[in-house]
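1. no letters, just coordinates:
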């Protein structure tokens, strides 16, 4: 398997070999992969090179290492629906019977700058709630959330304890009206240093990024948010009807 004439570094060649085993379903979900010792023989590479390759796939979310047991192919076991039904991530987790914890990293009122004024359809210097949270399942962070909420439409929202309360119901209660719809887009991104540290993944690890703008049913702007999801724990699912 070792290709000394290949321009790719040896650890990258090893990662590519293992990644293809997973993508081709030769190594299936929840299956234990060969040991590091076995892989050194299969690949003809040093143990250090194999360890580095495995770590890269752990950071990508394709493998998980369990102390005392070995390395296994991971299962993305949390789904967020993308379709005609608008659910917050908290509501999505509740609907799947998944227990989670929310920890507020930052909560403050900021004045809207020109960008937020344009994005959220509010005057410059209008009060905006800036909220940063991390959500964990079984003690493991699965998503990092940044929200910027229009306080002109939802007075009193800045006094809510978001360690305990979900954002969407709180917005509807304070605004006295229902959330109507969203405009959203997903993209694959690299975690980077800060978000990698928050999500407990390597800074080169892939994450799923959601940028979403929420509107109330009367078409007024409610919130603009960004969510970074661990790629090894979250998938986006949808049901589409042919018309």
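-> Arrived safely, thanks for sending. Everything quoted here is computed from the prediction, not taken from an experiment.
2. from here on, just use CA atoms for contacts and neighbour counts.
-> Noted.
3. for the chain, just list every one of the strands.
-> Counting by DSSP state E, the chain has strands at residues 63-66, 70-73, 78-81, 101-111, 127-137, 140-150, 179-190, 206-216, 221-230, 234-237.
4. how about the third one: buried residues?
-> Same thing as strand 78-81. Of the residues in strand 78-81, 78-81 count as buried by neighbour count, 16 or more other C-alpha atoms under 10 Å.
5. what's the answer for the longest one, then?
-> Within strand 179-190, the residues that count as buried by 16+ other C-alpha under 10 Å are 179, 181-182, 189-190.
6. cool, and the fifth one?
-> Buried residues in strand 127-137, defined by neighbour count with 16+ other C-alpha under 10 Å: 127-137.
7. against which helices or strands is that strand packed?
-> Counting contacts by 3 or more C-alpha pairs under 8 Å, 6 or more residues apart in numbering; DSSP states H and E, strand 127-137 is packed against strand 101-111, strand 140-150.
8. and the first one, by the same measure?
-> Applying 3+ C-alpha pairs under 8 Å, 6+ apart, one finds that strand 63-66 contacts helix 47-60, strand 70-73.
9. and the comparison structure, right after this:
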């Protein structure tokens, strides 16, 4: 059975995409209901319901007689790539409540590729954590983390659902630094279906290897960011 998404839900996603695209800041006023209705070719009542929905999750705030204002700071998601933060930490800084749309955990054995990345023996037991996180049901980031199974023995259900860095820290494992690279990625049909995207969109793939203070590899991560919601800044200095 195919369930069609309501027009209100589509409008909520359109408003969110507009906020990110236009770099609207916290406490800044967004366009009026009439302007949004015209922009998205929907009725004013649809926009009102969409705004109410975004109010309920504390992204927008309607002020009587003045208009609608942004309650969160999405610029915190446009991260300086030199700062090492988990997706959960980035969301908390912005005031945005990201939800886990899908979580999968799988036990595997290291193949040649992963053994090299994680600096373990071929066949070593690993855990793969796959998470789709989003806003109001809209997937905005797909996270895939691979780490040695022995590092996750004390993990609880809540640990798998929250910040991986915090879960590791709770178990006495501190991530000190990472080596990362950004790769442009065009999703294929398999990826679109797996993540739940509605269409082909440019993806920013951030691949990184995390280390502790003694340069032991802790995890190999591949983060796929929806480019309508994220961009990264790099501070370059002339030497």
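-> That came through, no problem. Just so it is clear, the model here is predicted, and its values are computed rather than measured.
10. could I get the TM-score for this pair?
-> Superposed pair, TM-score by TM-score structural alignment, normalised by the length of the second structure: 0.64. Supporting alignment: 185 aligned residues with a C-alpha RMSD of 3.5 Å.
11. nearest to residue 11 of the first structure, of the strands of the first structure?
-> Evaluated with C-alpha to C-alpha, the strands of the first structure place strand 63-66 nearest to residue 11 of the first structure, the distance being 15.5 Å.
12. what does that closest one rub up against?
-> Here strand 63-66 of the first structure makes contact (C-alpha atoms under 8 Å, 6 or more residues apart in numbering) with 54, 57-58, 71-74.
13. with neighbour count added, can I get those residues in JSON lines?
-> Shown next, in JSON lines, are the contacts of strand 63-66 of the first structure (neighbours: other C-alpha atoms under 10 Å):
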{"residue": "54", "neighbour count": "24"}
{"residue": "57", "neighbour count": "18"}
{"residue": "58", "neighbour count": "21"}
{"residue": "71", "neighbour count": "20"}
{"residue": "72", "neighbour count": "20"}
{"residue": "73", "neighbour count": "21"}
{"residue": "74", "neighbour count": "20"}
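14. pick out the most distant pair among those residues.
-> For those, the farthest-apart pair by C-alpha to C-alpha is 54 and 74; their separation is 12.7 Å.
15. residue 123 of the second structure against residue 113, yeah?
-> No - using C-alpha atoms under 8 Å, residue 123 of the second structure makes no contact with residue 113, being 11.1 Å away.
16. when those two are compared, which one has more neighbours?
-> Remark: of residue 123 of the second structure and residue 113, residue 123 carries more neighbours, 13 against 10, as counted by other C-alpha atoms under 10 Å.
17. so what corresponds to that one in the first structure?
-> Using TM-score structural alignment, the equivalent of residue 123 of the second structure in the first structure is residue 125.
18. its match and residue 113 of the first structure: what is the separation?
-> 6 Å (C-alpha to C-alpha, to the nearest Å).
19. and residue 195 of the first structure, by the same measure?
-> Separation of residue 195 of the first structure from residue 113 of the first structure (C-alpha to C-alpha) stands at 24 Å.
20. next: residue 198 of the first structure.
-> Distance, residue 198 of the first structure to residue 113 of the first structure, by C-alpha to C-alpha: 26 Å.
21. how many neighbouring residues does the corresponding residue of the second structure for residue 94 of the first structure have?
-> Here residue 94 of the first structure is matched to residue 92 in the second structure, going by TM-score structural alignment. Residues near residue 92 of the second structure, counting by other C-alpha under 10 Å, number 16.
22. cool, and residue 96 of the first structure?
-> For residue 96 of the first structure, the neighbour count with other C-alpha under 10 Å is 11.
23. hang on, the earlier thing: out of the strands of the first structure, nearest to residue 42 of the first structure?
-> Residue 42 of the first structure sits nearest to strand 70-73 of all the strands of the first structure, at 16.2 Å, using C-alpha to C-alpha.
24. which residue is the nearest non-sequential neighbour of the spatially most central residue of the second structure?
-> By C-alpha atoms, centre = their mean, the second structure has its centre lying nearest to residue 141, at 3.6 Å. Leaving aside its chain neighbours, residue 141 of the second structure sits nearest to residue 225 (4.6 Å; criterion: C-alpha to C-alpha, 6 or more residues apart in numbering).
25. what about that neighbour, how many residues close to it?
-> Here the count is done by other C-alpha under 10 Å, and residue 225 of the second structure has 20 residues near it.
26. surely residue 181 of the first structure touches residue 221?
-> No - look at residue 181 of the first structure against residue 221 with C-alpha under 8 Å: they stay out of range, at 10.1 Å.
27. who touches both of these two?
-> Here residue 181 of the first structure and residue 221 share the contacting residues 214-215, scored by C-alpha under 8 Å, 6+ apart.
28. against residue 79 of the second structure, how distant is the residue nearest to residue 102 of the second structure when sequence neighbours are not counted?
-> Ranked by C-alpha to C-alpha, 6+ apart and with sequence neighbours excluded, the top spatial neighbour of residue 102 of the second structure is residue 132, at 5.0 Å. Distance, residue 132 of the second structure to residue 79 of the second structure, by C-alpha to C-alpha: 19 Å.
29. ok, residue 179 of the second structure next?
-> 16 Å.
30. number of residues surrounding the alignment partner in the first structure of residue 209 of the second structure?
-> Using TM-score structural alignment as the criterion, residue 209 of the second structure maps onto residue 213 of the first structure. Residues near residue 213 of the first structure, counting by other C-alpha under 10 Å, number 21.
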